[in-house]
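K.L.:
Sequence below, structure please.
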Amino acid sequence: MKILSKRIISALLAAMTTVGTVACADSQPDNNSETTVGDTQTGGTDAVETDATETGRAAVSDNLPSDLNLNGRSIRILARSGDKDTRLEFLADEESGDIVEDAVYKRNLTVCERLNVTLDVIEVNEERHSGAGINDLLTASVMAGSDDYDLVANHLGQLSPLILQGIFQNMYDLPYIDWDQPWWNQSYNDAVTIGGKRYACAGELSLSMIMGIYATFFNKQLWDNYYNDQDLYEIVKSGDWTLDKLTEFSTGVYEDINGDGACDEGDTFGMSYILDSIQADAFAAGAGVSFTEYSDGKYTWALENEHTADFLGKMEKLLFDKSTLLTTNLDAFQTTLLDKMKNDSALFIVHMLSGTELLREMVGDYGIVPMPKFDASQSDYKTTVHNGSSVFAIPATAVGADEIAAVLEALCSESYRMVTPAYFDVALKVKYARDDSASEMLDICIDSISFDFAYLFNSAIGSNAAIFRSLLKSENIGSAMSTIASKKSEVDSKLAEIVTAYGELE
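P.N.:
Below is the predicted model of the structure:
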């Protein structure tokens, strides 16, 4: 059974909204090519196994009819493939021995056999940080009234403006999608919805979103050296993992390893942090800071409050004690963040889960816990994801949206059962299916993903959802609240424009 075909479009051609294909080897992703892969024998779902059985994920089934047959329909998916984070969401030509690739392959096979469909992936050579080429292709297609694509997967931040241009169909009431299932990200899906209109969605099909979750990594050797009488996993489970705890644990670690009498990169620190980076967004999300609030049919700027001021105070205490934390700029990302963890010279770092790939050569062990709460009274752990994570939408010109919805539901549900547990096996360096405390931490990280409406439409509101990156860049953050207040008029006006645009959409 043929399950997957793929077409590769260069980002340059995508930017010119010209689609061309020439035959070339599959190993040349920068060229334009059309390739058919994966003539496989039908083995039924019995051939697809996953270690998720012990975790309970495999026991959570979707509600798609068992006799649903889409009669060999080809589902055309416009997607990025410029790096591993994006390519792995759809593309696995065959079983290779790589845990995650094999899970993606088996998921695709299962979905195609269940629904009698093929997946036609139209690749655009763009990576996690980009999506303009896909936007250009898609906009040109829809504006021309062409039915070229059934499903699009693109950069969260760059897809959002297309919503306001009427490029997508409302998915809110489509059949077959059960929005209450655990493979859908409720926070994103609620945030992107206004008045029963949902033009994009997020779920566990987005491996780039799972990989893009921001979490706290800790060096287990340093933890045992300094805090072997405490169990950080138990602190998390008790609800007591907070900004104050992070500061407390970070404060007692500093050692002048190189003996030069200065706090510098040659020493051991409680934490390493990159200034003016998305890590600031993760801390704000973790502390439950809300950029906007929705009331009486409108969104307003909501940062002017005591909670925000208290959050800034806690962050100032954490970030600017030079004997606690090593700070640097983004240019020194590798040496000050990841290498400090690998070399057992930083107890904590904040990073995406994909950082596990870069820690693969680490001799010692690391652990992963969620972002710290503001305080113990905060009800849940929260975090954000990289804004280049993929979200999904159905183009306005696509025909048969109900069938597309069925395939999307199946892809998300099978990803929940197969792909995410496989990725966690890699992230943990142990089997996720053991269901131990380390696995529980990753479940908490997924459950803690939180989206603010401002984050979705950051570019439309003057990038003010990233305001903490600059506010937490220097020790002089005492004027931060006045800076926040100065943004209110501008942001409220932009938010009103977005809500008005939603109201005019079909």
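K.L.:
For the rest of this, base every contact and every neighbour count on C-alpha atoms.
P.N.:
Fine.
K.L.:
all helices of the stretch 301-450 of the chain, in order?
P.N.:
Along the stretch 301-450 of the chain, counting by DSSP state H, counting those that start in this stretch, helices occupy 306-319, 333, 339-342, 355-358, 401-414, 420-428, 437-447.
K.L.:
Could you pull out the buried residues of the fourth one?
P.N.:
It stands for helix 355-358. If you call a residue buried by 16 or more other C-alpha atoms under 10 Å, then helix 355-358 has these buried ones: Gly355, Thr356.
K.L.:
Now do it: which elements does it pack against?
P.N.:
Applying 3 or more C-alpha pairs under 8 Å, 6 or more residues apart in numbering; DSSP states H and E, we find helix 355-358 packed against helix 420-428.
K.L.:
what about 10 Å?
P.N.:
Counting contacts by 3 or more C-alpha pairs under 10 Å, 6 or more residues apart in numbering; DSSP states H and E, helix 355-358 is packed against helix 207-211, strand 214-219, helix 420-428.
K.L.:
likewise the third one?
P.N.:
Using 3+ C-alpha pairs under 10 Å, 6+ apart, the elements in contact with helix 339-342 are strand 214-219, strand 269-274, strand 346-352.
K.L.:
After the second one, which helix or strand is next? Please name it.
P.N.:
Just to be clear, that refers to strand 269-274. Downstream of strand 269-274, the first helix or strand assigned by DSSP states H and E is helix 279-286.
K.L.:
Now find how far off-centre the following helix or strand past that following helix is within its chain.
P.N.:
Remark: after helix 279-286, the chain's next helix or strand is strand 292-295, criterion DSSP H and E. In terms of C-alpha atoms, centre = their mean, to the nearest Å, the centre of strand 292-295 is set 23 Å apart from its chain centre.
K.L.:
Now the second one, please; I'll put the structures next to each other:
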Amino acid sequence: MKTFCRILSCLLVVLTLFACVACGSSTTKKENPTTAPTTGTETGNTETGTATNTNTDTATPSGELVKPVIPETFGGDKIRFYINGGAGNASMSNIRSIALVADADGEVPDPDYAVNQLVVTRNQTVEDELKVKIEVAKVGTMQGAVSDLGNILTAQDDVYDVLALYQYFDLGLALGDTVGSFYNLENMPEGVTSYLNVKAPYWSQALYNTLKYNNTAFFVTGDLCQATIGTLFVSFVNSKLWNQYADQIKNMQNSGGYSDIYDIVNNGYWTLDLIEELGATVYADTNDNGKNDYKDRCSFIIYGDKSNCATMDCLVAGFGLRYTTTSADGMPVMAFDSETNTDIYTRLQRFMTHPNTTAVATYEEIVDEAGKSLYIMDVFAQGNVLVTVNTLDKAEYYLQDMTDFWVMPLPMLSRDQYNPNSASKGYATQLGDSVSQYAICKFSGEERLPAITATLELMGYYSKLWITPKYYEALKIRYTRDDKNAAMIDMVREGIYSDFGLVWSRSLNDVSWELRTNYNPAKGIAKYAKLTQNKLNLAMADLLVKIEEAYDIQ
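P.N.:
Reported below is the predicted structural model:
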């Protein structure tokens, strides 16, 4: 029974992370409506009058969240969502049925059960308040949006109102043959009310501004997408191994004289230098084969193979690597071979090849004796690895039976990053590229914009008010062991950064995947960086031509 419920629990998180970011409930009401939760602080407005989108901050100085003013209802208008993000997508009615089965079996309800309930409640509250129907018109596969939507958008067919698009694969739908399909969120049609306030605290200003170009923006995301929390890049630390070596750690050159990991993190000693130094102490050839392999006890495990996804991306995110900079006239410029980045590649090369590291750090795929590819988190879960890096939600899929681990920030490149006066203390991170970006289709008709934007805005508001706190609580219950460890997730979130090259990676020769797929230091780091930069410059020039066409820049 426990195994069965763990399977259900795992499925729930997959569904929750990728589906309920924008999934609606079915258009029928619940038989037993749930009273709206009181989580968070709500400051409501019920006055009537002319509604406009002022794009002003809707958080009060005291931090209270202000409910958007929407003084009209929409007579049952159906708001049609296209949801893309992977095979785990499903309607909210399906998520509810799975959650209730787990509860009916007598097990303690999974923390995500409460999150799923709130998603249902949010959607039905929005439906009731605005007199709309939220409909998931189609659920796509992870890479299916271009084929699903290309012909529809080219033909300007009125099929969907809101597209929840996979950031990595789908932003190109704003360009090329499908250019002109989405509303410019910075300049909605004159004389038409838009309730979408992109400056509200439930929309991500960092990602919005990164994607905005010359006062034009087609995409917005934020609390409506739970992947903005679940795909945080973090470190996973084997607490049992750490405590086993605590005395040695205290005496290490790069530990600052601390052995407690919280002291090390809070005082800026959680660095690549320390992890490298840990290697010689922790390493043991546990299978006595004379080789450094996945069965050995080691300080760190990573490899750059494309099939292993985000591990290399995670590591360099902690170093603050930026793929692009901004020129004096505000144009994005590739920076792959910048001096700062070249220093990062050089340090990364030394870490992955230095004999004192003795970590399973390789540019080759890790396989078992039968030649089967091994996933990093499966290897970490065996208990012989001290540290690895990945997205936060991987703990749910791979570490359910592992209790002795902590969630920590990504290691800094060096202590030079440390900033004791910042909330992140200098630790940096990024979001995984599976974040949903929301676009509004033009072909629904301007007369329906008030209903569509009001629905999105109110869903974003209730997501921040109810769902984000509960989801955050569920993450901390599942992934952390005490209040101090829970505070580490808060610190991680404070260090999120983004850049133009990251969000447009698919159109820039997959630049965010470059180090995991093509990094070959045998060519020489400076030469590798320069050759890659030259290719990326061509890709950037091509992308900017397409963007200028899409954004109607004369």
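K.L.:
For the helices and strands packed on helix 339-342 of the first structure, give me TSV that also has distance to Asp39 of the first structure.
P.N.:
TSV is the format used below for those (distance: least, C-alpha to C-alpha, whole Å):
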stretch	distance to Asp39 of the first structure
strand 214-219	38
strand 269-274	47
strand 346-352	36
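K.L.:
To Val100 of the first structure, which of the ones you listed lies closest?
P.N.:
strand 346-352 (17.2 Å; C-alpha to C-alpha).
K.L.:
quick one, helices of the stretch 1-150 of the first structure?
P.N.:
11-15, 84-87, 99-115, 132-143.
K.L.:
can you give me the helices in the stretch 151-300 of the first structure?
P.N.:
156-164, 186-191, 207-211, 220-227, 232-237, 243-251, 279-286.
K.L.:
so which of those helices comes closest to Ala465 of the first structure?
P.N.:
Ala465 of the first structure lies closest to helix 279-286 among the helices of the stretch 151-300 of the first structure, at 8.2 Å (C-alpha to C-alpha).
K.L.:
Alignment lookup: Ala428 of the second structure to the first structure.
P.N.:
With TM-score structural alignment as the criterion, Ala428 of the second structure lines up with Lys382 in the first structure.
K.L.:
Over to Ile301 of the second structure?
P.N.:
Per TM-score structural alignment, Ile301 of the second structure is aligned with Ser272.
K.L.:
What's the local residue count around that match?
P.N.:
27 (other C-alpha atoms under 10 Å).
K.L.:
how much space is there between the alignment partner in the second structure of Leu337 of the first structure and Val389 of the second structure?
P.N.:
Mapped onto the second structure by TM-score structural alignment, Leu337 of the first structure lines up with Ile376. Distance, Ile376 of the second structure to Val389 of the second structure, using C-alpha to C-alpha, to the nearest Å: 9 Å.
K.L.:
so what sits against both of the two?
P.N.:
Residues touching both Ile376 of the second structure and Val389 (C-alpha atoms under 10 Å, 6 or more residues apart in numbering): Ile301, Ile302, Ala310, Thr311.
K.L.:
Now render those residues as JSON lines, adding distance to Met334 of the second structure.
P.N.:
Shown next, in JSON lines, are these (distance: C-alpha to C-alpha, whole Å):
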{"residue": "Ile301", "distance to Met334 of the second structure": "30"}
{"residue": "Ile302", "distance to Met334 of the second structure": "26"}
{"residue": "Ala310", "distance to Met334 of the second structure": "21"}
{"residue": "Thr311", "distance to Met334 of the second structure": "23"}
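K.L.:
Quick check: the farthest pair among those residues?
P.N.:
Between all members of those, the farthest pair (by C-alpha to C-alpha) comes out as Ile301 and Ala310, at 12.7 Å.
K.L.:
OK, contacts around the match of Ala428 of the second structure?
P.N.:
Residues near Lys382 of the first structure by C-alpha under 10 Å, 6+ apart: 214-215, 282-289, 370-374, 444-451.
K.L.:
check the fit of stretch 104-114 of the first structure onto the second structure and give the mean distance.
P.N.:
Aligned to the second structure and superposed, stretch 104-114 of the first structure gives a mean residue distance of 2.6 Å (mean C-alpha distance after the TM-score superposition for the first structure).
K.L.:
Find me the equivalent region of that stretch in the second structure.
P.N.:
Against the second structure, stretch 104-114 of the first structure falls on residues 119-129 (TM-score structural alignment).
K.L.:
now do stretch 402-417 of the first structure
P.N.:
Against the second structure, stretch 402-417 of the first structure falls on residues 450-465 (TM-score structural alignment).
K.L.:
from the middle of its chain, how far away would the matching stretch be?
P.N.:
Remark: stretch 450-465 of the second structure is offset 20 Å from the chain centroid, using C-alpha atoms, centre = their mean.
K.L.:
And for stretch 386-400 of the second structure?
P.N.:
The chain centre lies 14 Å from the centre of stretch 386-400 of the second structure; the measure is C-alpha atoms, centre = their mean.
K.L.:
now stretch 237-255 of the first structure
P.N.:
With C-alpha atoms, centre = their mean as the basis, stretch 237-255 of the first structure stands 25 Å off its chain's centre.
K.L.:
buried stuff in that stretch?
P.N.:
Applying 16+ other C-alpha under 10 Å to stretch 237-255 of the first structure flags 239-247, 249-251, 253-255 as buried.
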